[in-house]
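In: Sharing a model that was predicted from the sequence below.
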Amino acid sequence: MTSETLLLENAILAAWQQNAQPWTQAVREQRIESRRLVTDRAVVEAVMACAPKRVIDIGCGEGWLARVLTAQGVEVIGVDAVADLIETARAQGGGRFEHLSYAQLAAGMLGERGDVVVCNFSLLGKQSVEHLLAAVPGLLNHSGVLVVQTLHPMMACGDQPYRDGWREGSWAGCGEGFNTPAPWYFRTLGGWLDTFTACGLRLIRIDEPLHPDSGRPASVLFVLVPAHSV
């Protein structure tokens, strides 16, 4: 990992640590329109379609998804690298919550497996994401599935060139109280597919949940299995 990439990866975590409280408020007050109208429901439906008994929610934040899944009879282990978010999630209950970095997860420190591993808008870096994705097969039970929801590349590209690379972040649409946003690593659709393949994962489904007003994709949702699975 180059020094520049390391700085950017560290800046992601620092920004989320700094903005944990306003993010929690934004989620609880349902300030983010695309989440309220489309993407929250989309990820819940994608996970529940797999009929899981246990789910590992990576980048669980303040735990909203864990609580929704637990209410539907699923055992959930939520994991996040931001201590304040994990403390908030534990205070609300609705799952078991562990404070682990993606590097620690990739190193096997969780010591658990699930029927579904879900990453809901939580894959923001480059090498950190690649190392985590390569470790996902070790977090899945037999016939387990990875569900990833992220920004749709065509919608998130904006006016910049459509190629993989680091981008400046933004808290636009999240309300007030936020400080410096986290940088993030933009991947084209092909970039995502190449990353999944390089990390030993095989795509079995792709969905593009649509915003009800604009008719444009609000996100892209990937369902994957380990490449060695039948």
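Out: Happy to help now that I have it.
In: make it CA atoms for all contacts and neighbour counts henceforth
Out: OK.
In: contacting residues for Y185?
Out: If you count contacts by CA atoms under 8 Å, 6 or more residues apart in numbering, Y185 has them with 124-126, 164-167.
In: Centre of the chain to the strand or helix carrying R41, how far?
Out: Counting by DSSP states H and E, the element that carries R41 is helix 40-48. Helix 40-48 sits 13 Å away from the centroid of its parent chain (CA atoms, centre = their mean, to the nearest Å).
In: That helix: what's the following helix or strand?
Out: Assigned by DSSP H and E, the successor of helix 40-48 is strand 54-58.
In: How about that following strand, which residues are buried there?
Out: Neighbour counts over strand 54-58 (16 or more other CA atoms under 10 Å) mark 54-58 as buried.
In: What of stretch 221-228?
Out: Neighbour counts using 16+ other CA under 10 Å place 221-226 of stretch 221-228 among the buried residues.
In: Next: stretch 186-203.
Out: 186-189, 193, 195-197, 199-203.
In: Check stretch 92-109 too.
Out: Going by neighbour count (16+ other CA under 10 Å), the buried part of stretch 92-109 is 94-103, 105-106.
In: so L85 is in which element?
Out: Going by DSSP H and E, L85 is in helix 83-92.
In: and for the helix or strand just after that helix, what are the contacting residues?
Out: Next in sequence after helix 83-92, counting helices and strands by DSSP H and E, comes strand 96-99. Taking contacts as CA under 8 Å, 6+ apart, the residues outside strand 96-99 that touch it are 76-83, 86, 89-90.
In: Pasting the second one now:
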Amino acid sequence: MSSPDPVAEEHAPLEAWDDAADAWAAAVRGGTDPRRALTDRAILDLVRQVPTGPVLDLGCGEGWLARELASRRHEVTALDGSARMIALAEAAGGKIEYGHTPFAEAGENPRKLRGAYGTIIFNFSLLDARITPVLAAAGAVLFPYGRILIQAAHPAAMIGDASGYRDGWRMMEEAAPGVKLIRPIPWYFRTFTTWVLELRRAGLLLVETYEPLDPETGRPVSLLLHVTIPERRPKRSAEPR
């Protein structure tokens, strides 16, 4: 994973994901990345902690998580900004409502998220520099006491990186170890402090954090955030004097 400082245009990451979709899907379905087995289990374990209600897999990619949840009788909607990823996900089957919905469109109009949900999942899908609108949109369609679950690169992963521990664009060059992408994919790295600020800007409340560890190295493989919407208390009417 290299660390230049690309000027990422708004649609460049989506175009890159379309180009990389087939190689990415093959790597995911082939189980060639041992780290992914750890992060996959981490998000599934977190989802299963409490009843989910309807689930939205937002940024579903080739659809592995949506299929896994649907096989466990969850009601699942799965959306992604890459048309090719959605085509691959639909071709794999499953009782899932799929849709092509770029995050920018969802951020402008939460109705594009197609419903209300008890659980909304961003599994390594918040990769753009501007994520506040789509986070706010997710909060707008979340049931009271529902959960937004975010899995992202652990901030400590960039300590010692040439770009340093600071927010900024990075480039993903492999779908899995040894599996080169046709075109590198830009993604935006955030420090832990920036994650907390993004949630606050979106009007969301951070409930818990989790840091699944690699049992061999003892190092965190990802950062998991459990987020919800603040309780909306009715305004008290003025007492008569």
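Out: Noted; the coordinates are in hand. The structure presented is a predicted model; accordingly, all values stated were derived computationally and were not measured.
In: follow-up on the earlier one: neighbour-wise, which one of the contacts of strand 96-99 of the first structure leads?
Out: Compared across those, G78 has the highest neighbour count, 30 neighbours, by other CA atoms under 10 Å.
In: I'd guessed it sits against R90; true?
Out: No. The criterion here is CA atoms under 8 Å, and G78 of the first structure misses it with R90 at 9.5 Å.
In: residue boundaries of the strands in the second structure?
Out: 55-58, 76-80, 97-100, 117-123, 142-152, 168-176, 179-189, 205-210, 223-228 (DSSP state E).
In: Hey, what's the angle from the longest helix seen in the first structure to helix 83-92? Just curious.
Out: When the first structure is parsed with DSSP state H, its longest helix is helix 3-18. Taking axes from the mean of the first three to the mean of the last three CA atoms, to 10 degrees, one finds helix 3-18 of the first structure and helix 83-92 inclined to each other by 40 degrees.
In: Touching helix 3-18 of the first structure from outside, list them.
Out: Taking CA under 8 Å, 6+ apart as the rule, helix 3-18 of the first structure contacts 81-84, 124-126, 128, 179-184.
In: just those now: which is nearest G111 of the first structure?
Out: Closest to G111 of the first structure out of the contacts of helix 3-18 of the first structure is A81 (16.1 Å), distances taken as CA to CA.
In: ok, for the closest one, nearest residue in space, not its chain neighbours?
Out: Among residues not flanking A81 of the first structure along the chain, S101 sits closest, at 4.4 Å (CA to CA, 6 or more residues apart in numbering).
In: so the one you found makes contact with A83?
Out: No. With contact defined as CA under 8 Å, S101 of the first structure does not reach A83; the gap is 9.8 Å.
In: what's the residue closest to the geometric middle of the first structure?
Out: Closest residue to the average C-alpha location of the first structure: S122 at 2.6 Å, with CA atoms, centre = their mean.
In: In the second structure, what residue corresponds to that one?
Out: Under the alignment (TM-score structural alignment), S122 of the first structure maps onto S125 of the second structure.
In: ok, so what distance separates the nearest residue to that match once chain neighbours are set aside from R72 of the second structure?
Out: For S125 of the second structure, ignoring the flanking residues on the chain, the nearest one in space by CA to CA, 6+ apart is G59 at 5.2 Å. G59 of the second structure is 20 Å from R72 of the second structure, where distance means CA to CA, to the nearest Å.
In: the more surrounded of these two?
Out: G59 (25 against 10).
In: For the more buried one, which residues are in contact?
Out: G59 of the second structure neighbours (CA under 8 Å, 6+ apart): 78-81, 122-123, 125-126.
In: cool, F192 of the second structure as well?
Out: F192 of the second structure is in contact with P155, counting by CA under 8 Å, 6+ apart.
In: residue in the first structure matching it?
Out: Using TM-score structural alignment, F192 of the second structure pairs with L189 in the first structure.
In: Can you give me the distance of that match to N19 of the first structure?
Out: Counting by CA to CA, the gap from L189 of the first structure to N19 of the first structure is 29 Å.
In: What about R233 of the second structure, how many residues nearby?
Out: Neighbours of R233 of the second structure (other CA under 10 Å): 6.
In: ok, residues contacting stretch 109-127 of the first structure?
Out: Here stretch 109-127 of the first structure has contacts from 1, 5, 8-9, 12, 43, 47, 50, 52-60, 100, 104, 129, 136, 138-151, 183-185, using CA under 8 Å, 6+ apart.
In: corresponding residue for L135 of the second structure in the first structure?
Out: Counting by TM-score structural alignment, L135 of the second structure lines up with L133 in the first structure.
In: Touching, that match and T197? I think so.
Out: No. Under the criterion of CA under 8 Å, L133 of the first structure is not in contact with T197, lying 9.9 Å apart.
In: Just list the residues touching R36 of the first structure, thanks.
Out: For R36 of the first structure, the contacting residues are Q30, by CA under 8 Å, 6+ apart.
In: and it, how far is that from V79 of the first structure?
Out: Distance from R36 of the first structure to V79 of the first structure, by CA to CA: 23 Å.
In: residues contacting the residue mapped onto V47 of the second structure from the first structure?
Out: Alignment note (TM-score structural alignment): V47 of the second structure maps to V47 of the first structure. With contact taken as CA under 8 Å, 6+ apart, V47 of the first structure is in contact with 116, 118, 147.
In: what's around the last one, how many residues?
Out: Other residues near V147 of the first structure come to 22 when the count uses other CA under 10 Å.
In: Ok, the second one next?
Out: Around V118 of the first structure there are 27 other residues, counting by other CA under 10 Å.
In: for the one 5 residues further on, same thing?
Out: L123 of the first structure is flanked by 21 other residues according to other CA under 10 Å.
In: Quick check: L199 of the second structure touching L225?
Out: No. The pair L199 of the second structure and L225 does not pass the contact test of CA under 8 Å, sitting 10.0 Å apart.
In: Identify the contacts common to the two.
Out: Shared contacts of L199 of the second structure and L225 (CA under 8 Å, 6+ apart): L206.
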